[in-house]
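Chemist: Need coordinates for the following:
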Amino acid sequence: MFKRVLLKLSGEFLAGESGFGISPETTAALARRITDALDGTDIELSIVIGGGNLWRGARNGQGMDPATADYIGMLGTVMNAMALQDAMESAGRPTRVMSAIQMAAVAEPYIRRRAIRHLEKGRVVIFGGGNGAPFFTTDTTSTLRALEVGADVVLMAKNKVDGVYDSDPRKNPDAKFIAQATHLQVVEQRLEVMDATALTLCMDKGLPIVVFDLFQEGNLPRLFRGERVGTLIQS
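Modeler: So this is what the prediction gives:
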C-alpha cells in the first residue's frame, strides 16, 4: 500500500467538452473525485498537472523560439494548478500550489523541504511551473518531484484508457492488456507510458508507475486502499 503518492494529471481534464481552456464545472467535478478518494485515508498526495488545455509549445508555438514556447506552457500549468486548488479547497481539502517559476503573489516557490512538510501536515501539494527549465515535459517533472519528495509511486491518470496495451486499443481491437511490466520491458517494447527521459529516470531510481483510468468510478479510491488497478510498472 502506498503512503506518499504523486498523481500526474493532464491539463485536458480541466477543459470539459470544448477540449480547451478551464471549465469551472469540470474542474470542480475532478476536485471532488480526488477529495472523495482521499477521505478516510492517510495518503499524502502531491499533484503535477499539464497545460495542454491552454498551450502546447510544439503546436501553438510554431515559429517561436522553442524555449519561449515552453515557458509559456509552464505558465499555463500554474494557471491550471490555481484552478484545481480553488476547486479542491471549495471541496474542503487544504492545498498548496508551489511553482518552480517564482510568482509569490499566487504560488509558493518550490522548496523541497517545505513541500515535504506540507505533505506531512495533510495538505495536497500541487506543483506548477514545470521544473523551471524548458525542453522538459510534465512527465519528467512528475518523476523529478516524486523522487524529491520521496513518493512511493507515480500515478499516471488517463481518460478512457484503463492501462497499458501492447498496441493502441483504439486502433487495434486485438490489443492485449498488460497488467504488469518492468521499466525495461516498457522501454524495449516502446510502450506509450511517459516520455523516454521520465521513464528512464523511473527505471534508474526504481520508482513504480501505475497507469490507470481516473474516470472509471472507484479506481482512485481502490488505488489509495492499496488494491491493484490498471497497469503496474516496476523494477
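
Chemist: from here on, contacts and neighbour counts on C-alpha atoms
Modeler: Fine.

Chemist: residue ranges of the helices in this protein, please?
Modeler: For the chain, the helices defined by DSSP state H cover 24-38, 57-60, 66-90, 112-120, 138-149, 183-188, 196-205, 219-224.

Chemist: can you list those helices in a markdown table and add mean neighbour count and distance to Glu44?
Modeler: A markdown table is the format used below for those (neighbours: other Cα atoms under 10 Å; distance: least, Cα to Cα, whole Å):
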| stretch | mean neighbour count | distance to Glu44 |
| --- | --- | --- |
| helix 24-38 | 19 | 9 |
| helix 57-60 | 14 | 32 |
| helix 66-90 | 22 | 15 |
| helix 112-120 | 16 | 5 |
| helix 138-149 | 22 | 10 |
| helix 183-188 | 16 | 24 |
| helix 196-205 | 17 | 20 |
| helix 219-224 | 19 | 10 |
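
Chemist: Please give the structure of this sequence too, so both can be compared:
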Amino acid sequence: MVDDQTHPRFKRVLLKISGEALMGDQGFGLHPPTVQRVAQEVKNVRDMGVEVCMVIGGGNIFRGLQGSAQGMERTTADYMGMLATVMNALAMQAALESLEVHSRVISAIPMDQVCEPYIRRRAVRHLEKKRVCIFAAGTGNPYFTTDTAATLRASEMACEAIFKGTKVDGVYDKDPKKFPDAKRYGDVTYDEVLQKHLGVMDASAIALARDNHLPIIVFSLDEPGGFRGILAGQGTFTRVHG
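Modeler: A predicted model of the protein is given here:
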C-alpha cells in the first residue's frame, strides 16, 4: 500500500463509518470513549501527512429507512436521518479538536450556526490546509444513503480511496460472525460486489465508485491502529476495485 511509513501511497482519503460504529456496546446513541478512539485513529493517519475527510452515518440515532418502514413518510424519515449525521459529525469534531486536530463540519443542508455549508472549493482548501473535513447530512437529498454521499464526496474531493471502517476485517461471502466457514476476499471487483450482493455499500455507491475508478478499502475499525496500519502496508483488508 505504501513505499514506507513516511510516504503513504494515498495522499488524500475518505473514511466512511456507520453511526453504529460510534455507539460502542450501549446499543444506541454516542459512546464518548469510542468516538475518542476513532478520532485518535484519524489523528494518527493525519500525522502521516495524509489528507483525511470523513462521512459518518446516523443509524445510531435515527435510520430513515427503518422509520419509513414503520409508517413514517420516507422523505421526512430521511431528513431526520440526515440531521442525525450532523450530530455525529459535531461529536467527532469535538473529539478531534480535543486532540488538537483542526477540523470542519460541512453540511449538505445549510445550518450556518453550527457548521459550514458544502462548497466544494472551500472544502478542498480545508484539506490542503490539513484540516479534517467531516461531511454531514448525506447528499442533502432523500432516498440516498450515506454510502452514496461518501462516494460522491470522495469523487468531488479527488480522494484516492475510500476507507470503509466496519466490524469485520474485510468483505466476506457471508456473515463471518454467523458462519465460521465464511470466505474473506482479498480483492474483489465492483461488478462482483453487485452480482453477489456482498453488502459492501449500496448499489448506487458501488456504481459511482466504479465509474470514477475509486477503490474501496474495507477494514475493521475495531482493530486498534488498523486505519494507519493499512496505509503503512500492514493489516488485513479487502480491496474493491475495477
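
Chemist: Next, find the distance separating the residue lying farthest from the centre of structure 2 from Ala154 of structure 2.
Modeler: Largest separation from the mean C-alpha position in structure 2: Gly71, at 28.4 Å (Cα atoms, centre = their mean). Distance, Gly71 of structure 2 to Ala154 of structure 2, using Cα to Cα, to the nearest Å: 33 Å.

Chemist: can you check Ala77 of structure 2 too?
Modeler: 25 Å.

Chemist: ok, now Ala207 of structure 2?
Modeler: 14 Å.

Chemist: Output the residue interval of structure 1 matched by stretch 29-42 of structure 2.
Modeler: Aligning stretch 29-42 of structure 2 against structure 1 (TM-score structural alignment) gives residues 21-34.

Chemist: Contacts for the matching stretch next, please.
Modeler: When contacts are defined by Cα atoms under 8 Å, 6 or more residues apart in numbering, stretch 21-34 of structure 1 is touched by residues 13-16, 53-54, 80, 83-84, 87-88, 91, 220.

Chemist: related to what we said a few turns ago, the helices of structure 1 into a markdown table, with extra columns for distance to Gly129 of structure 1?
Modeler: Formatted as a markdown table, those follow (distance: least, Cα to Cα, whole Å):
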| stretch | distance to Gly129 of structure 1 |
| --- | --- |
| helix 24-38 | 19 |
| helix 57-60 | 14 |
| helix 66-90 | 5 |
| helix 112-120 | 14 |
| helix 138-149 | 9 |
| helix 183-188 | 27 |
| helix 196-205 | 17 |
| helix 219-224 | 25 |
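
Chemist: quick one: which of these is nearest Lys8 of structure 1?
Modeler: Closest to Lys8 of structure 1 of the helices of structure 1 is helix 138-149 (Cα to Cα; 6.5 Å).

Chemist: elements contacting that closest one?
Modeler: Using 3 or more Cα pairs under 8 Å, 6 or more residues apart in numbering; DSSP states H and E, the elements in contact with helix 138-149 of structure 1 are strand 4-9, strand 44-49, helix 112-120, strand 153-158, helix 196-205.

Chemist: I'd like the ones you listed laid out as CSV, including distance to Ile233 of structure 1.
Modeler: Output for those, formatted as CSV (distance: least, Cα to Cα, whole Å):
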stretch, distance to Ile233 of structure 1
strand 4-9, 15
strand 44-49, 19
helix 112-120, 24
strand 153-158, 10
helix 196-205, 9
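
Chemist: closest to Asn131 of structure 1 out of those?
Modeler: Across those, closest to Asn131 of structure 1 is strand 44-49 (Cα to Cα), at 10.5 Å.

Chemist: Report the mean deviation for that closest one after fitting onto structure 2.
Modeler: Here the mean offset of strand 44-49 of structure 1 against structure 2 after fitting is 0.2 Å, by mean Cα distance after the TM-score superposition for structure 1.

Chemist: Tell me which residues touch the most centrally placed residue in structure 1, please.
Modeler: In structure 1, the centroid-proximal residue (Cα atoms, centre = their mean) is Lys8; its distance is 1.0 Å. For Lys8 of structure 1, the contacting residues are Ile47, Val48, Ile49, Asp139, Ser142, Val154, Leu155, Met156, Ala157, by Cα under 8 Å, 6+ apart.

Chemist: same thing with Asp36 of structure 1?
Modeler: Pro221.

Chemist: how about 10 Å then?
Modeler: By Cα atoms under 10 Å, 6 or more residues apart in numbering, Asp36 of structure 1 lies in contact with Leu30, Ala91, Gly92, Arg93, Leu220, Pro221.

Chemist: What's the second one aligned with over in structure 2?
Modeler: Ala91 of structure 1 is assigned Leu99 in structure 2 as its aligned equivalent, the criterion being TM-score structural alignment.

Chemist: Is there a neighbour count for that match? I'd like the number.
Modeler: 13 (other Cα atoms under 10 Å).

Chemist: right, and it touches Lys43 too?
Modeler: Yes - the pair Leu99 of structure 2 / Lys43 is scored as a contact, 7.6 Å apart, by Cα atoms under 10 Å.

Chemist: coming back round to it: in terms of distance to His118 of structure 1, which of the contacts of Lys8 of structure 1 ranks first?
Modeler: Nearest to His118 of structure 1 among the contacts of Lys8 of structure 1, with distances taken as Cα to Cα, is Ile47, at 12.7 Å.

Chemist: was I right about that closest one contacting Val124?
Modeler: Yes - assessed by Cα under 10 Å, Ile47 of structure 1 is found in contact with Val124 at 7.5 Å.

Chemist: re earlier: minimum distance to Ala104 of structure 1: which of the helices of structure 1 has it?
Modeler: Relative to Ala104 of structure 1, the nearest member of the helices of structure 1 by Cα to Cα is helix 66-90, separated by 11.9 Å.

Chemist: Tell me what angle that closest one forms with strand 44-49.
Modeler: Helix 66-90 of structure 1 and strand 44-49 are oriented at 140 degrees to each other (axes from the mean of the first three to the mean of the last three Cα atoms, to 10 degrees).
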